[in-house]
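**Student:** the amino acid sequence is not available; the structure is as follows:
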């Protein structure tokens, strides 16, 4: 079954990231690299991408397009992994290895089949 692991960020984690040294940032990326490599090695990785800054976001409502970021949200989607795992517990196991899980900023959702 496919699951999407959603990785969020917020103003606090963004500030923490900006205040880190280059070495500290590299350590953060190493956490993601390890999860991605583990998923690839197990054959469970379908797709993984980091997303551009929310300032580049566009929201479409009917025929109206507005620029982001959108201040009414506390957290923004920073990236995602699509995984194909035996069950949700296995997807949660992978999600728990992500650095953002420490802050409660990772969500696991089943992907609907047939859509």
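**Tutor:** Sure thing, it's come through. Please read all numbers here as calculations on a predicted model, not as lab measurements.

**Student:** C-alpha only now, for contacts and for neighbours.
**Tutor:** Will do.

**Student:** contacting residues around residue 101?
**Tutor:** residue 95 (C-alpha atoms under 8 Å, 6 or more residues apart in numbering).

**Student:** would you mind measuring from it to residue 87?
**Tutor:** 19 Å (C-alpha to C-alpha, to the nearest Å).

**Student:** for this protein, longest helix please?
**Tutor:** Secondary structure assigned by DSSP state H gives helix 22-42 as the longest helix of the chain.

**Student:** buried by neighbour count: which residues of that one qualify?
**Tutor:** 28, 32, 35, 36, 39 (16 or more other C-alpha atoms under 10 Å).

**Student:** which helices and strands sit right next to the helix or strand just after that helix?
**Tutor:** Sequence order places strand 45-50 as the next helix or strand after helix 22-42, per DSSP states H and E. Counting contacts by 3 or more C-alpha pairs under 8 Å, 6 or more residues apart in numbering; DSSP states H and E, strand 45-50 packs against helix 22-42, strand 75-84.

**Student:** ok, and here's another one to check against it:
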């Protein structure tokens, strides 16, 4: 079964890390990613950009685009993993591995009720 592991953190804290601190954390997180890939348990994963450059689409019809997400939370959604495990407990254990490396983050584990992998994306540089 597919599960989403949603990574939340205080954006200001993450943005305060030096490039070296961020690189060190990413090195450790990528070791877990590599292990999950070898186990054939990891699907798409992404580190999201700043909420300051995000917009929200809501409303009727075509909707209205407004600035940013405005959730009443201390942490922001900063990334996610899609994993495939036979049990919910195994997905929770994968999230525990991520938290051991990044103990100030909060991880939400949620079953995915529909998973459509889509087509591989090639990066398109903005002109």
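**Tutor:** Alright, I've got the coordinates. All values reported here derive from a predicted model rather than from experimental measurement.

**Student:** which residues of the second structure does the longest helix of the first structure align to?
**Tutor:** Aligned by TM-score structural alignment, helix 22-42 of the first structure falls on residues 19-39 of the second structure.

**Student:** re the thing from before, mean shift between the longest helix of the first structure and the second structure?
**Tutor:** The superposed helix 22-42 of the first structure is, by mean C-alpha distance after the TM-score superposition for the first structure, a mean 1.3 Å from where its aligned residues fall in the second structure.

**Student:** for that helix, packing partners?
**Tutor:** strand 45-50.

**Student:** buried stuff in the strand it packs on?
**Tutor:** Applying 16+ other C-alpha under 10 Å to strand 45-50 of the first structure flags 45, 48 as buried.

**Student:** could you check the angle strand 75-84 makes with it?
**Tutor:** Interaxial angle, strand 45-50 of the first structure versus strand 75-84 (axes from the mean of the first three to the mean of the last three C-alpha atoms, to 10 degrees): 160 degrees.

**Student:** with the second structure overlaid, how far apart is strand 45-50 of the first structure on average?
**Tutor:** Looks like 0.8 Å for strand 45-50 of the first structure (mean C-alpha distance after the TM-score superposition for the first structure).
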